[in-house]
Structure formats: C-alpha cells, structure tokens
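K.L.:
Sequence and predicted structure, then a few things I'm wondering about:
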Amino acid sequence: MSETTQALAAALLLVGCGGGCSIQNIDKPAPYEYESWTKPGMTQLDVKKALLECGKPSPSPNAFIYEKALGIKDSDARLNHQFLTDACMERAGFSIRWGDTVAEYCSWDRHKHLPACQRGAAVPDRSVERRLNSWHCKLETDRDYCRKHAFVPAACDDPKYSNYENPPPECRP
C-alpha cells in the first residue's frame, strides 16, 4: 500500500470514528448508544429508559434493528427517525458525549431535506408506554413476540439469553 493510500485510509478511519474512538483504542468496539448520552445525576439505566421512551427501538440500535423493529430500510428514513428521537433526548435534558446536536446535523446540506429538520417537526415526548412496548422490551418480556421478531428466534427459548420472569430493568414498569 502506498503512503498516500495509507494516509487516506487512516484519515477515513478517523473521520468515521468521530469523537468516540481514537487510534489508541482502534481495536475496541464502538460504544453502545446509551453510553453516548449523559445528563447530570442520571445512570446508564436512566439513559436506556429515556432512549426507549423517546422512540428508539433498542438502547443500542443499528441499521439492522431499525429495519427489523420498525421496517425502516431507507437511510434517510432511518436518519429522520434518529434525529426525532435524539431531539426528544435533547429536550429531556440529555446531551451527546461525542457528535453534534440535532440542530447542528440539520444545518448540513445533506440533511436539510429531512422532515425532522423542518420547522415544527413533530418531536416525540418521552412515554413509558412507548418504552414498555418497544421492540427491545417486547423481545425481553414476550416469548411469542420474540419468536416472531428476533434476529435469532431460537434464542428466545434459551434461558441463557432470555428470562421472561426477570426482564432487564429498562423493561420494567
């Protein structure tokens, strides 16, 4: 590989990482989304609950989860949903540790067309009902739902992965 190609690869890698990783921790996975949000006095459990209450399908969604949980395949539709739920988090007093605010992202030319970036966009309010009925919590509390909607339905019957009598704390009322 030429020096130019190596330099370009390194630059792209660093740009792709944003502020969440560096050359020192290049071998570590990217942080979970719930680790990206902070609010004084709030725990990671509080952040997970807030993310689900704002409409995230999971405390750590990715493109595959958006498609599986919400049927969102289009990258613009996924970004729009992310911006709306992130705006909900911001309105609830949370801030992102690395990355930009929704307003900053919406100022970029490539995002200005998204409905979430329009004046008067319908930003969701936090909802406990939305959290308890989220894809994530339904997988963790309803075996039949899990069997129909999980990436690996067999895991729904494996006690190592699912304990329907004791769901994770973010999925409790």
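P.N.:
Yes, it's here. Numbers count the residues shown, from 1 in each chain.

K.L.:
CA atoms for contacts and neighbours, from now on please.
P.N.:
Will do.

K.L.:
Contact partners for Glu170?
P.N.:
Contact partners of Glu170, counting by CA atoms under 8 Å, 6 or more residues apart in numbering, are Leu45, Asp46, Lys48, Lys49, Cys137.

K.L.:
Recalculate using a threshold of 6 Å.
P.N.:
By CA atoms under 6 Å, 6 or more residues apart in numbering, the residues touching Glu170 are Lys49.

K.L.:
So the residue most central in space within the chain, which state does it fall into?
P.N.:
In the chain, the C-alpha closest to the average C-alpha coordinate belongs to Pro61, at a distance of 3.8 Å (CA atoms, centre = their mean). Using DSSP: H, G, I helix; E, B strand; the rest coil, the three-state assignment for Pro61 comes out as coil.

K.L.:
Which residue comes closest to it once chain neighbours are left out?
P.N.:
Excluding the flanking residues, the one nearest Pro61 by CA to CA, 6 or more residues apart in numbering is Glu33, at 7.2 Å.

K.L.:
then this one, side by side with the first:
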Amino acid sequence: MGKKILVSFAIFLNGCLGYKPFQPPPSGSEIWKKEGASEAMVTLALLECGSREPRGRVPGLQETETVNDDVLTRLCMEKSGFTSDSQYSAANFCQMLGNKPTACNPGIVPPTRDVSRRLNSQFCKAFPDADVCH
C-alpha cells in the first residue's frame, strides 16, 4: 500500500511542477529571441547563419551539422542581434566542450547572414514550399 501512495505522490508532484521527462531539446527557433522577431524571422536568420535544421530535428533531413558549424551559427545569430538563454550562447557552449572546434578560438570572425545560404540549405531543398524558402 505504501508503494502505491509514493507512486501516486510522485505522479502528482510531476504534474504540479510541470516536469516533462524525456523531452527533446528546444529547436533553434525556440531558443533565439529578438525584439519584434517572429518565429519565422528567427528561422530565416538561422538558415542564413548556416543552421541545417532550424526547427529541430526534421524527419527526412540528414543531420550533417558539425560542432564547429553549430558554434559558427551561434556566433552569427549573436552578431545579428539575437539573444538566447546563456546556456545556448556560443561562449558557454565552447566552454562546455572538451575538444574545442576552430570556431571557439579567440578572435574568430563570426559569419554574416547570407540569403543564398538559406535558399540553398538542406531545409529549403527538402521543404521548398516553406515560408522561409522563398
């Protein structure tokens, strides 16, 4: 009987605290914020900064983004005026990495947004009718 009460209490607490175990990490368009920017504008910027899957893991897209690519995308987003929780910043991400990619080196010049990078992205090839691919 005691185990049932304990399990019931754990489930109750779980629901009350809003804890959701086994949730995927947030997508790039959920992480990055900028005053007045819609989710579509964030997705557009992510693609122009080189993100392969700006809306999270998309079935059918081969994930080919390297850690170095990820850092460069973060640097580009920050250079473009977007912010995120500190855990997602390029500096904190580089600090967490044991084997640092080239993009973590001091003095690296962040890439700038590029429309052709967005239009030629794997995402836009897979989803040419997406609003950000025109």
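P.N.:
Done, it's in. Computed from a prediction, not measured in an experiment: that's the story for all the values here.

K.L.:
circling back to that earlier point, from Thr5 of the first structure, how far off is the residue nearest to the centre of the first structure?
P.N.:
Applying CA to CA, to the nearest Å, the value for Pro61 of the first structure to Thr5 of the first structure is 32 Å.

K.L.:
Thr43 of the first structure too?
P.N.:
Taken as CA to CA, the spacing of Thr43 of the first structure relative to Thr5 of the first structure amounts to 43 Å.

K.L.:
if you count what's nearby, which of the two comes out ahead?
P.N.:
In this view Thr43 of the first structure and Thr5 are compared by other CA atoms under 10 Å, and Thr43 has more residues nearby, 13 against 10.

K.L.:
To which residue of the second structure is that one aligned?
P.N.:
For Thr43 of the first structure, the aligned position in the second structure is occupied by Ser38, per TM-score structural alignment.

K.L.:
Distance-wise, check that match relative to Leu119 of the second structure.
P.N.:
Separation of Ser38 of the second structure from Leu119 of the second structure (CA to CA): 19 Å.

K.L.:
just Leu72 of the second structure next, same as before
P.N.:
Distance, Leu72 of the second structure to Leu119 of the second structure, by CA to CA: 18 Å.

K.L.:
who has more neighbours, these two?
P.N.:
Neighbours of Leu72 of the second structure and Leu119, each counted by other CA under 10 Å, are more numerous for Leu72; the result is 25 against 18.

K.L.:
Counterpart of that one over in the first structure?
P.N.:
Using TM-score structural alignment, Leu72 of the second structure sits opposite Leu84 in the first structure.

K.L.:
for that match, helix, strand, or coil?
P.N.:
Secondary structure of Leu84 of the first structure, reduced to three states by three-state DSSP: helix.

K.L.:
mind listing what it touches?
P.N.:
Each residue near Leu84 of the first structure by CA under 6 Å, 6+ apart is listed here: Ala116, Val123.

K.L.:
Appreciated, that's everything.
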